[in-house]
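Engineer: Pasted the sequence and its predicted model underneath.
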Amino acid sequence: MIMSRSEAPPPEGTAVTGNLHDRPHDRLQDGLPDRPLDRLQDRLLAGLPAEAVLTDPDVTASYANDMASFCEAGAPAVVVLPRTVEQVQHVMRTATELRVPVVPQGARTGLSGGANAADDCIVLSLTKMDRILEINPVDRIAVVEPGVINATLSRAVNEHGLYYPPDPSSWEMCTIGGNIGTASGGLCCVKYGVTAEYVLGLDVVLADGRLMSTGRRTAKGVAGYDLTRLFVGSEGSLGIVVRAILALRPQPPQQLVLAAEFASASAACDAVCRIMEGGHVPSLLELMDRTTVKAVNDLAHMGLPETTEALLLAAFDTPDPAADLAAIGALCEAAGATQVVPADDAAESELLLQARRLSLTALEAVKGTTMIDDVCVPRSKLGEFLDGVAKIADDVDLTIGVVAHAGDGNTHPTVCFDASDEDESRRARESFDQIMALGLDLGGTITGEHGVGLLKKEWLARELGPVSLEMQRGIKQVFDPLGILNPGKVF
């Protein structure tokens, strides 16, 4: 189970876990009146419209999990869909009073189980809070609610000649709140950075329902501790983001893309090192291995070159992208590229980018289930990491495709397996652990942009070490003393 059960009453300051219907005696021993879950709906409806409170088990079950494999999910007591900050505050005040766990959710496109429900929890879905409140071309900021879809924001700011760079592969579905919760990246990270670099300020509803503002609207500021950065990547474990002030950039010129074929993944990684060492700043530098290329072709019939062992995509959004691509092409050839093909126009460039965005969906179609790693290693170790993953795939006798934000060393080894086959499932989990260990051995990190969630809790402890883990748990205690916010996740 995700959440542990105990016969003893929980000590003061700890989360109430397990089935609250079975715990009236425990709650009386806590000195609290019995508040079974059959009263929870009435308390929520006191501050929420009826359509915002879902209790039908068939409906609530559909909110139980995100897109991660090997992550158990509990059965929610209720799903709430607030539309205002005040409604979120009411939910959290109710949860604190009744000591009911709360699991915040966005579009549930996550890949680490971070949005999976706990037994008898309130699922707090923020998808209805989807307004873009302000776009300010002078200050170059956007103010948005957490349920705004990434692509919707991007298109809206483009109309003002502005650009919001973070663009995860799921950008047509994922929400800004979810992006903030996991500190998402995207294809453009190599030049423009990740979500954390664009979040200037937040409004956050705390566990007890209080509203706190962090950060600023200004271009710079150092007033107090940087609590904004603390919430970015916290996976809903410290508070509920209800508004975000996001930095924008001027819209760059249309980018052009180059595709380079290589006879080995290590040769493609050598090209990446040459590009970065040469001081080039591509707007995109992505890698797809042979397995991924074939999967995309099988799914979308895109005609990508399946004879290559690795396909490297590079792009520039500079005033003269053709010249920059020519320089990159020469470096690729020096690293052993068998063919270098620059796109002729924006349409051809977009086709190549669409192939990259389809990669994870295509790999899932290989066997029906995937387990997606999110290991980031130093760029100088990228080739060694990919060779290591290939060896792991041979050892466990499973298909493992690799796509990577090669420009920043963030890789997504994707294990393809039949979930109904017990032995394949065992080997998939074994390969996942081996890949995680390999990444740490090479000086990397267990997650570059997907978060820890349920999937990587054990590995987080290994990466952080006991002292850092103790400090982080202390921060959690300050913000969530009852342990009701996304319990069982991250730590």
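Structural biologist: In hand now; what should we look at?
Engineer: alpha carbons only for contacts and neighbour counts from here, please
Structural biologist: OK.
Engineer: could you list every residue that touches residue 301?
Structural biologist: Residues in contact with residue 301 (CA atoms under 8 Å, 6 or more residues apart in numbering): none are found.
Engineer: ok, now with 10 Å
Structural biologist: 294-295, 355 (CA atoms under 10 Å, 6 or more residues apart in numbering).
Engineer: let's bring in a second model and compare:
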Amino acid sequence: MTAAVDRRTDLMRALGGLAGDIVIDDPGIVAAYRRDESRFTEAGMPFAVLTPRSTDEVAACLRACHELRVPVVTRGAGSGLSGGANAVSDGVVLSLHRMNAILAIDPVERLAVAQPGVVTGELRAAVAAQGLLYPPDPGSVAFCTLGGNVATGAGGMCCVKYGVTGDFVEALEVVLADGRVLRTGTRTVKGVAGYDLTGLLVGSEGTLGVITEITVRLVPAPGPAATLVASFADLAAAGSAVAAITAAGVSCSAVEILDRTTLRAVDAHAKMGLGEAAAMLLEARRLALPALERLGDWLLDDVCVPRAEVVALIEAVERVAAETGLTIGVFGHAGDGNLHPPIIFDRGDADSVAAATAAFDAVTAAALALGGTITGEHGVGRLKATWLTRELDPVNASIQRELRRTFDPRAILNPGVVL
């Protein structure tokens, strides 16, 4: 028998009667769970996909994998862009898509409790029906899941006013690598007992545990939105306008930027007539990446700089595009300094691939040089694992590795991701 068959047999035995309900090993189905939406990231072939329906079943899966030292990659909707949900060979994918219930909405305490497989847009719609708002709204809000948002520390268009996912997570239920169940946080307005393990687990990308229940804070639903659209002669001028808005202290729910390349791609893709339909701006923003995909192969960056450096970052992106001869669009959350330059290239041309890699590295390096960070909301994943050690000082990196060993001493959770 092959090693994969041996692993499967051992895991099925360890799971006992539960195995027949949650283990998928059909090669065609398993292959569909290999990777997320990232580019330039490696993905192995898992020997099985585990599909638990409850915290107890997640715990049983992790106990078995811990005992057998089987690597586990946790997956939500697979909409990630950093390779954080890419499978590893000789391991399993733990898919949480069956854990998709909204467990409670409390309009008095302004809290919602949900399982990780709940689609973020569906949670937003459910709380809106009670006059409330869950503010985080990633561009993939219609299909990304709450668990994935928490695991990556996702952002979205309204971050400039409300904050990112982590600002709304009040409590978590998490299954550790050995199957123990941990509860963190409180459902009270205030609470400072002990270390902030909730904050530690948000953004941990499946390396410290598997999130099985999430309690999030809600806010009152805002009144009708007003949208202002302005066009500029060049990107630098647009960036200067963003800086002026920030300096004036204007409280905007979102401040987004789309360059000419992106706008033309969206208009060609969706036939919106954007020049005449300002109310469609936010929908156009959500369509930015799908529209740019039509221009060729793409590699999406995610960098964030201090808001005062947005103009400098835009200028750096334009220089990189000129130097490499590639089309690089600019869109993103200009109001909080988080841009997503998509690099368009030809995968069938080795020179074009090399140029895309060089452009990606140059934009990421420019963000660091401007006092920024290598990722604002997509996560480190596998795409930027080597970049993380450039951002972190040696002591910081060492402490993070020690924390990871404490939570996962056998190193089975998402190997190759983050550090």
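Structural biologist: Okay, I see it. Fair warning: this is a prediction, and the values are worked out from it, not measured in the lab.
Engineer: Quantify their similarity with the TM-score.
Structural biologist: The pair, once superposed, lands on a TM-score of 0.98 when counted by TM-score structural alignment, normalised by the length of structure 2; 419 aligned residues with a CA RMSD of 1.5 Å.
Engineer: circling back: format the contacts of residue 301 of structure 1 as TSV; extra columns: secondary structure and neighbour count.
Structural biologist: Formatted as TSV, the contacts of residue 301 of structure 1 follow (DSSP: H, G, I helix; E, B strand; the rest coil; neighbours: other CA atoms under 10 Å):
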residue	secondary structure	neighbour count
294	helix	25
295	helix	22
355	helix	20
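Engineer: all strands in the stretch 101-250 of structure 1, in order from the N-terminus.
Structural biologist: 102-105, 122-125, 132-136, 141-144, 162-163, 199-205, 211-215, 240-247, 249-250 (DSSP state E, counting those that start in this stretch).
Engineer: Give the equivalent position in structure 1 for residue 338 of structure 2.
Structural biologist: Aligned by TM-score structural alignment, residue 338 of structure 2 pairs with residue 410 of structure 1.
Engineer: ok, residue 316 of structure 2 touching residue 360?
Structural biologist: No - using CA atoms under 10 Å, residue 316 of structure 2 makes no contact with residue 360, being 11.6 Å away.
Engineer: Check the contact lists of these two and give me the overlap.
Structural biologist: Taking CA under 10 Å, 6+ apart as the contact rule, residue 316 of structure 2 and residue 360 both touch residue 366.
Engineer: These two: who's more crowded?
Structural biologist: Counted by other CA atoms under 10 Å, residue 316 of structure 2 and residue 360 do not tie: residue 360 has more neighbours, with 22 against 17.
Engineer: Relative to residue 367 of structure 2, how far out is that one?
Structural biologist: 11 Å (CA to CA, to the nearest Å).
Engineer: right, and the strands of the stretch 101-250 of structure 1 - which one's nearest residue 24 of structure 1?
Structural biologist: Among these, strand 122-125 comes nearest to residue 24 of structure 1, with 18.6 Å by CA to CA.
Engineer: just the strands in the stretch 201-350 of structure 2 please.
Structural biologist: Counting by DSSP E, counting those that start in this stretch, the strands of the stretch 201-350 of structure 2 are 210-217, 219-220, 257-258, 297-300, 303-304, 327-328, 331-333, 338-339, 342-345.
Engineer: In CSV, list these along with mean neighbour count and distance to residue 30 of structure 2.
Structural biologist: Shown next, in CSV, are the strands of the stretch 201-350 of structure 2 (neighbours: other CA atoms under 10 Å; distance: least, CA to CA, whole Å):
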stretch, mean neighbour count, distance to residue 30 of structure 2
strand 210-217, 24, 20
strand 219-220, 16, 40
strand 257-258, 24, 37
strand 297-300, 20, 25
strand 303-304, 26, 32
strand 327-328, 24, 34
strand 331-333, 24, 33
strand 338-339, 28, 34
strand 342-345, 24, 29
